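# let's see this in three dimensions:
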Amino acid sequence: AATRGTVHIEELLGKLPPGTVLLSDGYAAYARFQKENEGLVHAQCWAHSRREFVKAEAHEPERVAEALRQIREFYRIEEEIQEKQLTGQAKREYRRRHTLPLVTAFFHWVEQQLQDIALLPSNLFTKALAYVHGRKGPLQVFLEDPDVPIDSNHIERQIRPIPLGRKNWLFCWTELGAEYLGIIQSLLSTCRLQGVDPYDYLVDVLQRVATHPAKDVAQ
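I've put the predicted structure just below:
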């Protein structure tokens, strides 16, 4: 998309059925999109939240260290869940039993810090506190839905080659070429997320595309 406006999210995702979970970073356009789609559940990323505190480390080292310590515990429990290979209801119950009390304590701590009148609004630590406090609901969705990850790092890893190659993408010849490149990059990332080898997929599709009926394109 040419801009980061909400309209592009609407064009890409369309009208999503109630109960759908949208996992994103803290970009405000996703929150606006969620408000316009009744029944859509918006989950947000703890890795991005953690990053906000890291930015403030030089300003409030002790308090930032405490925030990072608490968040680290959430991830420790996620590692235990992976080691135990928990899924479904068992994963949900494990999170509710072990992670929920820690998350509740963390947000209580955040609210206490925000009451400190010595913290100026311009302080990066204050901004980090406000960031997580304003996303309290979306940051807790993973506690109730076992299919929702604690962060969006699995997506970040897939799209990492795109910003790394940004200088190469300048030479797409036209804006239309850049748009098609974006479609192909999205397609390849989606293949990997679904456990499909992109090479096998492209070989199969390109061999059949010329003779496959357009009416059966969904196949």
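# can we go C-alpha only for contacts and neighbour counts from here?
Noted.
# not counting its neighbours along the chain, what's nearest residue 110?
residue 129 (6.1 Å; Cα to Cα, 6 or more residues apart in numbering).
# what's near enough to touch that neighbour?
53, 110, 113, 114 (Cα atoms under 8 Å, 6 or more residues apart in numbering).
# next structured bit after the helix or strand where residue 78 lies?
Element membership for residue 78, per DSSP states H and E: helix 61-84. For helix 61-84, the following helix or strand on the C-terminal side (DSSP H and E) is helix 88-94.
# which parts of the helix or strand just after that next one are buried?
Downstream of helix 88-94, the next assigned helix or strand under DSSP H and E is helix 100-114. Residues of helix 100-114 classed as buried by neighbour count (16 or more other Cα atoms under 10 Å): 100, 102, 103, 106, 110, 113, 114.
# sequence B follows; please return its structure for comparison with A:
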Amino acid sequence: MCGGCWPRERAESKAGDRSSLDEVLNPQAHHGAGTPTPAAGPHHPPGLRNPLAVAGLALIIVALGWTLIGMRRGRDAAVDAPQVPVLPVASAPEAGSRAPAFTLPGLRGAKVSLAQFSGRPVVLNFFAAWCAPCWTEMPAFQEAYQAHRQKGLVFIGVGLQDYPETLEVMVTKLGVSFPVAYDRTGDVAVGLYQLRSLPTTVFIDRQGIVRRVWMGPLNRQMLERQIAALL
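Coordinates of the predicted model:
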């Protein structure tokens, strides 16, 4: 029911009567003090006589308020969002440059550092359990490690942005026995070595100089060619 519609209906019923407008605007003057006026419901100011319109306007105002609050919170959250940690380095290591030193927690308890293998050639492989090509190439690394470990060749695997439990499942399933560390934050892989893709393998000679940075998976034949240049 529309409580604000009754004046218009009464005006139409008195069409032709010059006093109809006055009766609508001032019903008490025509009915007298003792004559009850028609039940019109609550009176609303002009333009807001329909309660539904008032309620709708109120909902719009409330919705607009919440929208502005949400935008403010979203903007504040964007400002406060943590940034990816990148260590200040001039550039990514290239052939002929010294390999950046690092120390990371190892999967098998002891820490793994590049310095502990000083004077020995190193094959440094960055991988991740969520990287399909990393799973594909890893058996070739394990085979090459077994074939050349007696010659002093060192293999180090660094799992990037993974939980140690997840990496442990991967290396156990693939039978990896060379040292494996995990870089949970990416400070070494992204900050020091500035990786652009996975897997990436860095070949380091006995003097600690980078001889080759290989981006992408390696098979056994390709891996052996790079190892031959180190030994």
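# list the TM-score for the superposed pair.
The TM-score (TM-score structural alignment, normalised by the length of structure 1) is 0.22; 74 aligned residues with a Cα RMSD of 4.8 Å.
# thinking again about what came up before, tilt between the helix or strand hosting the residue nearest to residue 110 of structure 1 and helix 61-84?
For residue 129 of structure 1, the element it lies in under DSSP H and E is helix 124-133. Angle between the axes of helix 124-133 of structure 1 and helix 61-84 is 40 degrees (criterion: axes from the mean of the first three to the mean of the last three Cα atoms, to 10 degrees).
# next SSE after helix 124-133 of structure 1?
Criterion used, DSSP H and E; the element after helix 124-133 of structure 1 is helix 141-144.
# next, the buried residues of the next helix-or-strand element following that next one.
Heading C-terminal from helix 141-144 of structure 1, the first helix or strand you meet, by DSSP H and E, is helix 153-159. By neighbour count on 16+ other Cα under 10 Å, the buried set for helix 153-159 of structure 1 is residue 158.
# and the contacts of helix 153-159 of structure 1?
For helix 153-159 of structure 1, the surrounding residues in contact (Cα under 8 Å, 6+ apart) are 47, 189, 192, 193.
# need the buried ones from those residues selected in PyMOL.
Buried members of the contacts of helix 153-159 of structure 1, defined by 16+ other Cα under 10 Å, are picked up in PyMOL with:
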select buried, resi 189
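# please narrow the contacts of helix 153-159 of structure 1 to those residing in helices.
Using DSSP state H, the subset of these located in helices is 47, 189, 192, 193.
# let's have those residues in CSV, adding distance to residue 124 of structure 1.
Output for these, formatted as CSV (distance: Cα to Cα, whole Å):
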residue, distance to residue 124 of structure 1
47, 17
189, 34
192, 36
193, 34
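# most widely separated two among these?
Maximum pairwise distance among these (Cα to Cα): 21.2 Å, between 47 and 192.
# helices or strands up against the host helix or strand of residue 224 of structure 2?
Assessed by DSSP H and E, residue 224 of structure 2 sits inside helix 220-230. Secondary-structure packing of helix 220-230 of structure 2 (3 or more Cα pairs under 8 Å, 6 or more residues apart in numbering; DSSP states H and E): helix 132-148, strand 200-204.
# for these, which one ends up most surrounded?
strand 200-204 (a mean of 23; mean count of other Cα atoms under 10 Å).
# for the following helix or strand past that strand, packing partners?
Sequence-wise, the next helix or strand downstream of strand 200-204 of structure 2 (DSSP H and E) is strand 210-215. Judged by 3+ Cα pairs under 8 Å, 6+ apart, the packing partners of strand 210-215 of structure 2 are strand 200-204.
# what's the angle between the strand it packs on and helix 132-148?
Using the same axes, to 10 degrees: strand 200-204 of structure 2 against helix 132-148 is 30 degrees.
# tilt between strand 200-204 of structure 2 and strand 210-215?
Going by the same axes, to 10 degrees, strand 200-204 of structure 2 makes 170 degrees with strand 210-215.
# what is strand 200-204 of structure 2 packed up against?
Helices and strands touching strand 200-204 of structure 2, by 3+ Cα pairs under 8 Å, 6+ apart, are strand 122-127, strand 210-215, helix 220-230.
# can you tell which of the ones you listed is closest to residue 9 of structure 2?
strand 122-127 (80.8 Å).
# rewinding a little: mind putting the helices and strands packed on strand 200-204 of structure 2 into TSV with distance to residue 63 of structure 2 and mean neighbour count?
As requested, those are exported to TSV (distance: least, Cα to Cα, whole Å; neighbours: other Cα atoms under 10 Å):
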stretch	distance to residue 63 of structure 2	mean neighbour count
strand 122-127	48	24
strand 210-215	52	19
helix 220-230	62	14
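# quick check: which of these is nearest to residue 139 of structure 2?
Closest to residue 139 of structure 2 of those, according to Cα to Cα: helix 220-230, at 8.6 Å.
# any idea where the strands of structure 2 begin and end?
Here structure 2 has its strands, by DSSP state E, at 103-104, 112-113, 122-127, 154-160, 180-183, 200-204, 210-215.
# closest one to residue 171 of structure 2 among those?
strand 180-183 (8.5 Å).
# and that closest one, what other elements does it pack with?
For strand 180-183 of structure 2, the elements it packs on are strand 103-104, strand 154-160, judged by 3+ Cα pairs under 8 Å, 6+ apart.
# hey, which of these is tucked in deepest?
Mean neighbour count (mean count of other Cα under 10 Å) peaks for strand 154-160 among these, with a mean of 23.
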